[in-house]
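1. please work out how this folds:
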Amino acid sequence: MERIILHVDMDAFFASVEQLDNKALRGKPVIVGGVSERGVVSTCSYEARKYGVHSAMPVFIARKLCPHGIFVRTRFYRYKEISNKVFNILRDVTSIIEPLSIDEAYLDITNSKFKSGLEAAKYIKYRVLKEVGLTISVGISYNKFLAKLASDWNKPNGIMIIDKEMMPDLLMPFPISKIYGLGKKSVEKLNNMGIFIVKDLYEMPKEFYIEYLGKYGLEIYDRIRGIDNREVVPVRDRKSFGKETTLKADTNDKEELLSYLKEFSKEISNYLINKNIYGKTITVKYKTESFVNHTRSKTLNYYTNDFNEIYSTCEEIIENENIKENIRLIGVTISSFKENTIEQLTLF
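-> From the prediction side, this is the model:
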């Protein structure tokens, strides 16, 4: 039986929630995120997107592009509350749900009560609008890659079906950056070879994918031919945990940077201890004043959740770093988790 996969994605979620709660914001260019000049856009309404504003953009750039934009602070507690309502509706459709974020998920409805993906999509959209008051876009296909592609097709409030008969012709004019699994560096490498759209890549022999795209090359080869065998996985283990902040003022003072990393290391240690898990790969991330991201990682020979060990690793990374430019953002993440499953035995 051919699988029926849905990708559901709330439309401009944070901004839509703000417009839902405040009628005065409806139809206006709403930009959610940090409101200071040093803040970053979390998301924005479609009215703001017309001006070129997008997520992860520095607020000072967003203000230049959209001078009449309404800037609103994030309210994560409210977004989580709305998200829970939406996911409760999705659970009435199927138990096979793979959350990707607070506002999007994959659903496998192959063996559900619904006769088709279109029927399920209409049911979801109707209930989300009626019970939550927001719109949602749904992509329908026989695999995850194409379902995700379909949900972006005619946002907002869209439905799109991609079936096997459309493959591979549908994909041919797409820029290769749209292909899941091709990162920014791979896209740049391929662009430098004169490969810009899927049709260019499609014509390459299988050996090309292996040589230039490494171990994921064959997955890309299949994907642009409409093949994606990834399952919808209901439970996704957290792969990392971290903390970061945008600094009040740019600096290259290592002592000041370490003071932030020290606080983050304490928070990370407390999180790991509470969850009874350990990590071994510690990554320090920083962004320069020219908005260039840098990451430096060290993998320990053992697992830890100890504050001192996490912080000392951060300290080592920073001390060895040749910081030539002022830094505007600093953060640390721990990954490569292992759960402690050893139970304390009683004497009797």
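2. from here on, contacts and neighbour counts on C-alpha atoms
-> Noted.
3. what comes into contact with the strand or helix carrying Asn308?
-> Secondary structure assignment for Asn308, by DSSP states H and E: helix 307-319. For helix 307-319, the surrounding residues in contact (CA atoms under 8 Å, 6 or more residues apart in numbering) are 254, 258, 261-262, 265-266, 268-269, 282-284, 296-298, 304, 332.
4. run through the helices of the chain in chain order.
-> Secondary structure of the chain by DSSP state H: the helices cover 13-21, 46-49, 59-65, 76-91, 117-127, 144-151, 184-192, 198-202, 206-213, 217-223, 254-275, 307-319.
5. could you also give me the structure for this second sequence? I'd like to compare it with the first:
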Amino acid sequence: MMSTDRQIIHMDQDAFFVSVEVRKNPQLTGKPVIIGSLSDRGVVASCSYEARKFGVHSAMPARMARMLCPHGIWIRGNMDEYSKASHEITEILKENVPLIEKASIDEHYIDMTGMDRHFGTLLYAKELRAKVMKETALPISFGLSVNKTVSKMATNECKPNGELNIDKAVVQPFLNPLSIRKIPGLGEKTFIKLSDMGVKRIYELAQVHPEYMNSILGKNGIWLLQKAKGIDESPIIPYQEQKSIGTQSTFKSDSIDLVSINYLLTSMVMELAFELRQKKKQAACVTVTVRYSTREDVTKQAMIPYTALDGPLIRKVKELFRQAYQKRLLIRLVGVRLSNLVGGFEQIDLYSESEEQYSLCQAMDKIRRRFGPDAIKLASGINLNL
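-> Next up is the predicted model:
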């Protein structure tokens, strides 16, 4: 069993998308900046702490945000710039720590267990935070504790521009007075159910009998109870080994029918994008492989702004296919792979495409979940003759 005496650092950018905009335009410093679309169907993707003081928050409808903060400065946002800034930070951290997990576009977990004999983890975390801020000019906060859950909660308590160390001896005193809302992964429905039971603080949740938690919430109840007691054995998943998802198709007979091949690529991407969204992930790297009848493989790869939407992924895959298919020979196989996966697709894709595209994906996913993954496709992804 994994020891609970670990040294886990959680590093999280402060209002990341806004910070990138402020770095580009310092005149936005201290202003109520809101990233998102102002259209009637638009939503807030991110906002500055100044805007949050008026009640604005991520995923809030734009109309409500305008009412709460009428003097807010709205910016459409640039996912390409945010992705590049995210890669900047990840590279700095990777070069300076033994084990790192990229949990989302703006947060990382670092495992420093066993490194205390070489240097104090708290001091090193402070130096690392200073290094990131100096080299990127972007603010960042960190929490240090015995596991991922407590370190993340520590970061959330000290943001913005903060750092907080929660030693093993004070984990429970730190957690006890906090609202159960502070527990990562606790959803709104669960919060309402627990609140109706009179459980609103973590110390109240920690006292509930495991059998009762299991009876009302199943395995999720036991999972929450452990978090309330500061228990989290989940490991750091190395960023270098982040899993990719992919698919390939070998044709019944070698083909040069580019129309049908493009239909096939569209269908393949839609299946992979749906899988990404089901896992609440997005990808930053696309790879296309073409195998000719001569059995020679040609592979093309490109970094893209983080996304899990069909549109940008289909466009990039077709572009890479055109680059790979240069010899005008018969094709035996095509393959598509999405990699550099991180969590949190909802926030990332709120404005990477139009609201109509985002709503379309949501509607199609709803049908797929009910009737199966093949229940609905774009017209450009059907009619295959290969």
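6. among the helices of the first structure, which is the most enclosed?
-> Highest mean neighbour count among those (mean count of other CA atoms under 10 Å): helix 144-151, with a mean of 25.
7. what's the mean distance for that helix versus the second structure?
-> Mean deviation of helix 144-151 of the first structure relative to the second structure after superposition (mean CA distance after the TM-score superposition for the first structure): 0.4 Å.
8. quick one: map Pro139 of the second structure onto the first structure.
-> Counting by TM-score structural alignment, Pro139 of the second structure lines up with Thr135 in the first structure.
9. what's the spacing between that match and Leu20 of the first structure?
-> To Leu20 of the first structure, Thr135 of the first structure is 11 Å away according to CA to CA, to the nearest Å.
10. surely the match of Pro139 of the second structure touches Arg127?
-> No: using CA atoms under 8 Å as the test, Thr135 of the first structure is too far from Arg127 to be in contact (9.7 Å).
11. picking that back up, so who does the match of Pro139 of the second structure touch?
-> Met10, Asp11, Lys125, Val128, Leu129, Pro156, Asn157.
12. in the second structure, what stretch matches stretch 20-33 of the first structure?
-> Going by TM-score structural alignment: stretch 20-33 of the first structure matches residues 23-36.
13. how long is that stretch from one end to the other?
-> Taking CA to CA, stretch 23-36 of the second structure runs 18 Å from one end to the other.
14. who touches that stretch?
-> By CA under 8 Å, 6+ apart, the list of residues contacting stretch 23-36 of the second structure reads 17-18, 21-22, 42-52, 62, 69, 71-77, 137-138, 350-351.
15. contacts only, for the closest residue to Ser95 of the first structure other than its chain neighbours.
-> Spatial nearest neighbour of Ser95 of the first structure, chain neighbours left out: Pro234 (7.6 Å); criterion: CA to CA, 6 or more residues apart in numbering. By CA under 8 Å, 6+ apart, Pro234 of the first structure lies in contact with Ser95, Ile96, Ile97, Glu98, Pro99.
16. in the second structure, what residue spans correspond to strands?
-> All strands of the second structure, identified by DSSP state E, fall at 8-13, 33-36, 44-47, 73-75, 100-104, 107-111, 140-145, 163-165, 245-255, 281-292, 297-307, 331-339, 342-343.
17. now the angle from the fifth one to strand 8-13?
-> It stands for strand 100-104 of the second structure. Angle, strand 100-104 of the second structure to strand 8-13, by axes from the mean of the first three to the mean of the last three CA atoms, to 10 degrees: 40 degrees.
18. where does strand 100-104 of the second structure end up in the first structure?
-> The aligned range for strand 100-104 of the second structure is 97-101, by TM-score structural alignment.
19. what's Pro156 of the first structure aligned with over in the second structure?
-> Using TM-score structural alignment, Pro156 of the first structure pairs with Pro160 in the second structure.
20. count the neighbours of that match for me.
-> 17 (other CA atoms under 10 Å).
21. repeat that for Val232 of the first structure.
-> Around Val232 of the first structure there are 19 residues (other CA under 10 Å).
22. identify the residue nearest the alignment partner in the second structure of it in space, chain neighbours excluded?
-> Counting by TM-score structural alignment, Val232 of the first structure corresponds to Ile236 in the second structure. Among residues not flanking Ile236 of the second structure along the chain, Glu101 sits closest, at 5.8 Å (CA to CA, 6+ apart).
23. same check, this time on Trp153 of the first structure
-> With CA to CA, 6+ apart, the residue lying closest to Trp153 of the first structure is Met160, at 6.6 Å.
24. wait, that neighbour sits on Gly139?
-> Yes: with contacts defined as CA under 8 Å, Met160 of the first structure counts as touching Gly139 at a distance of 5.1 Å.
25. which of the two has more neighbours?
-> Set side by side, Met160 of the first structure and Gly139 show more neighbours around Gly139, with 28 against 22, by other CA under 10 Å.
26. OK, contacts around the more buried one?
-> 6-8, 146-153, 159-162.
27. first to last residue in stretch 46-66 of the second structure, what's the distance?
-> 14 Å.
28. which residue numbers in the first structure does that stretch align to?
-> Taking TM-score structural alignment, stretch 46-66 of the second structure hits residues 43-63 over in the first structure.
29. give the aligned equivalent of Phe307 of the first structure in the second structure.
-> In the second structure, Phe307 of the first structure lands on no residue (TM-score structural alignment).
30. re the thing from before, intersection of neighbour lists for Met160 and Gly139 of the first structure?
-> Ala150, Ser151, Trp153.
31. okay if I get those as TSV plus distance to Asn276 of the first structure?
-> Below are these laid out as TSV (distance: CA to CA, whole Å):
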residue	distance to Asn276 of the first structure
Ala150	40
Ser151	38
Trp153	42
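32. tell me which of these is nearest to Asn84 of the first structure?
-> Closest approach to Asn84 of the first structure among these (CA to CA): Ser151, at 20.4 Å.
33. so who does that closest one touch?
-> Per CA under 8 Å, 6+ apart, neighbours of Ser151 of the first structure: His7, Val8, Asp9, Ser137, Val138, Gly139, Ile140, Gly158, Ile159, Met160.
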